[in-house]
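*Asks:* heads up, no residue letters with this:
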């Protein structure tokens, strides 16, 4: 199946080609026609499954036939849990929408930065991508009105609820008109998400992308057995030995992310940390440089990793394992995208061995565990 069979117009198809999208992902094949028909959609799919384009493309298409937003009355609202994801979705919408006959104005708003520039840019915005807290700040300042929202998208709904946005979500929903189209996307379908589905969606088209599809065969997985004291030297050895020019390194804490980054810089390896204690300016700068290939190593925590979407990222390294197998899948799913090969490497200390076995069992894949005793880590 191609994008040409999904009911999209020629200008949008040209934009899709210009952005090097070739074949639609399974979730896009089902979601795009359903959204174009005005149906509610529930998508259960892991990261890397093409969720953003599955709603961005049909929204842009629908708005080609609609009048531009009036003043500060947005027409589509996309709620997300993190700043990075807001920026990512905003970039995708802008990339597809900038060359269309009727330009669709998209704006991403989030906390951690001054609210005034966001307030100034809101006029005439069609699609607003927002974190719940900043959205309510803008509403309280009369900078945006939600009474004319036609489409509501909840992206990573499980994460929104997990991060404690429920009270803010209730306030936002109370400001929306009764008649609207809903698109709810989530990696999991827990009790909280099921309640959202029951409360909001009317006879939805349900799309499930099997979890195994989020670990594509294009990702080569390997693990190294290492003692805690040799983790840092091994990381630097691998970066140099494999001549990694763009690698995303995951840690489980802010403190470790800063420590790893500091050691990399001390040993002459260009690196930056990405986590919640960094200013928004620093986070945006690091992410922009990394995506552009101007930063060799990005050291990130799981929360900050939301929104890191790079088509041809060659390497991901788990410096520390995440708590859950699903987070492991999310991490390694940053690589092996857009039909490009990727390698996911995990550094396994003795105390990690049991947990790593559980991750492999849940994944349904055996990962080679290589010894490091004979590697020359001196000077690393």
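*Replies:* Received, thanks. Source: prediction; values computed, not measured.

*Asks:* hey, let's count contacts and neighbours off CA atoms from now on
*Replies:* Will do.

*Asks:* Which residues are in contact with residue 59?
*Replies:* Contacts for residue 59 (Cα atoms under 8 Å, 6 or more residues apart in numbering) come out as 35-36.

*Asks:* continuing past the strand or helix carrying it, what's the next helix or strand?
*Replies:* Following DSSP states H and E, one finds residue 59 within helix 51-64. For helix 51-64, the succeeding helix or strand toward the C-terminus, using DSSP H and E, is strand 76-79.

*Asks:* next structured bit after that next one?
*Replies:* By DSSP H and E, the next helix or strand past strand 76-79 is helix 83-97.

*Asks:* buried sites along that next one?
*Replies:* 83-90, 92-94, 96-97 (16 or more other Cα atoms under 10 Å).

*Asks:* burial count for the residue lying closest to residue 200 once chain neighbours are set aside?
*Replies:* Computed as Cα to Cα, 6 or more residues apart in numbering, the closest residue to residue 200 that is not its neighbour in sequence is residue 182, at 7.2 Å. Neighbour count of residue 182, defined by other Cα atoms under 10 Å: 23.

*Asks:* any idea how far residue 31 is from residue 182?
*Replies:* According to Cα to Cα, to the nearest Å, residue 182 stands 12 Å off from residue 31.

*Asks:* follow-up on the earlier one: which elements pack onto the one helix or strand the residue nearest to residue 200 maps to?
*Replies:* If you go by DSSP H and E, residue 182 is part of strand 181-186. Secondary-structure packing of strand 181-186 (3 or more Cα pairs under 8 Å, 6 or more residues apart in numbering; DSSP states H and E): strand 41-44, strand 151-154, helix 157-162.

*Asks:* so residue 58 touches residue 32, yeah?
*Replies:* Yes: when contacts are counted by Cα atoms under 8 Å, residue 58 is listed as touching residue 32 (5.5 Å).

*Asks:* can I assume residue 97 is in contact with residue 60?
*Replies:* Yes: with contact defined as Cα under 8 Å, residue 97 counts as touching residue 60 (6.6 Å).

*Asks:* Against that first model, consider the following:
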């Protein structure tokens, strides 16, 4: 890299303030790239007394659409998604997201879907179809990335939970259990074990082996988690060996199980925002449990309880005492460390209920570990 290239890059980073020290004047694509950055981030670090105007995109959807076209032309998709998210937050573009021409220009991602879902109730009809197309594209991308891994991991785990004493193939033999069962048949002279009794994995059956209840907090801070949970719920519902229910809540509780066949419709059935009543949601989910020993209940929430905290903890204790495997995910997203109620998380841990954040890529393995009833705290410490 030449000294000129180095100064040009520093000029793009520093934004052209009078004291940036580079002395570089931009032209061509560099100038247009700098303009796109300046409209979003310009003036944020300057002297407010200087009167320099801060960044802005103008109060019209066409201006925003042109800006979106610029950033897609000059930056990679991952950077575009970050800039879109920053524009929505920094420049209050929520209202303009309801314009069809802007939605046609936007780069779809999970964060945008969360914003659109929060606007669902106030979105005009002319923008609703465009918004639905954006959501559908993101959902299809997520399903393509996550569905096969989920079915493979959980399907394999379900097969391993079944046992047979007459495995038909060597591939069906569970050698760890077979060796433990035949330790009494060890022959020191030959340094070997005679396996009088074989223990194998059972063949896949169509009967329902596990009930899964997804209980999803749809308060505003959980937007990305709601999107991922909806997609995973649809994938789990497609597996015949699982009986999957999906419930969303804020201060009210809505059962969306009958929409699991259509994750786009399911997501539009959510209503992001509002308060949080975890106790009320758990009370409803408790009523869905008919086979406690074969039920996995996944609560996705930041645990900021607006309802009766003591009653929530008692209800969790009742579920675990009955044999339900309760898992608390503080976030189901790839956004990094989430904000959550540490006191409630500690109280749940004291009840033997693990509470941790989980990335979408790790969720299939988490559910496989839950099916096999492994120690999930140990799994989380090792994996996450």
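*Replies:* Received it, and whenever you're ready, just let me know what you need. Since we're looking at a predicted model, the values are computed, not measured.

*Asks:* Could you tell me the TM-score of the two chains?
*Replies:* Taking TM-score structural alignment, normalised by the length of the first structure as the basis, the two superposed chains have a TM-score of 0.28; 153 aligned residues with a Cα RMSD of 5.4 Å.

*Asks:* nearest to residue 115 of the first structure, of the helices and strands packed on strand 181-186 of the first structure?
*Replies:* Closest of these to residue 115 of the first structure is helix 157-162, at 21.3 Å (criterion: Cα to Cα).

*Asks:* In that closest one, which residues are buried?
*Replies:* So helix 157-162 of the first structure, judged by 16+ other Cα under 10 Å, has buried residues 157-161.

*Asks:* ditto for stretch 160-176 of the first structure
*Replies:* Going by 16+ other Cα under 10 Å, stretch 160-176 of the first structure has these buried residues: 160-161, 169, 172, 176.

*Asks:* Counting by contacts, list what the top helix by length along the second structure packs against.
*Replies:* The single longest helix within the second structure, with elements called by DSSP state H, is helix 125-161. The contact analysis (3+ Cα pairs under 8 Å, 6+ apart) places helix 125-161 of the second structure against helix 100-105, helix 110-118, strand 200-201, helix 223-237, helix 263-268, helix 363-371.

*Asks:* need these in JSON lines with distance to residue 349 of the second structure, can you?
*Replies:* JSON lines is the format used below for those (distance: least, Cα to Cα, whole Å):
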{"stretch": "helix 100-105", "distance to residue 349 of the second structure": "43"}
{"stretch": "helix 110-118", "distance to residue 349 of the second structure": "29"}
{"stretch": "strand 200-201", "distance to residue 349 of the second structure": "33"}
{"stretch": "helix 223-237", "distance to residue 349 of the second structure": "21"}
{"stretch": "helix 263-268", "distance to residue 349 of the second structure": "30"}
{"stretch": "helix 363-371", "distance to residue 349 of the second structure": "16"}
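
*Asks:* Residue 248 of the second structure is nearest to which of the ones you listed?
*Replies:* helix 223-237 (8.5 Å).

*Asks:* Just the angle for whatever helix or strand comes next after that closest one relative to helix 223-237, thanks.
*Replies:* The first helix or strand that comes after helix 223-237 of the second structure along the chain, using DSSP H and E, is strand 242-249. Relative orientation of strand 242-249 of the second structure versus helix 223-237 (axes from the mean of the first three to the mean of the last three Cα atoms, to 10 degrees): 160 degrees.

*Asks:* Buried residues in strand 242-249 of the second structure, which are they?
*Replies:* 242-249.

*Asks:* now swap in stretch 61-77 of the second structure and tell me
*Replies:* 61-62, 64-65, 67-72, 74.

*Asks:* closest to residue 261 of the first structure among the buried residues of helix 83-97 of the first structure?
*Replies:* For the buried residues of helix 83-97 of the first structure, the nearest to residue 261 of the first structure is residue 84 (19.8 Å; Cα to Cα).

*Asks:* Whichever helix or strand residue 119 of the first structure is part of - contacts with which helices or strands?
*Replies:* Assessed by DSSP H and E, residue 119 of the first structure sits inside helix 115-121. Using 3+ Cα pairs under 8 Å, 6+ apart as the contact criterion, helix 115-121 of the first structure has no neighbours among helices and strands.

*Asks:* Downstream of the longest helix of the second structure, the next helix or strand is which one?
*Replies:* Following helix 125-161 of the second structure in sequence, per DSSP H and E, is strand 163-164.

*Asks:* Output the contacting helices and strands for that following strand.
*Replies:* Here strand 163-164 of the second structure touches strand 200-201, going by 3+ Cα pairs under 8 Å, 6+ apart.
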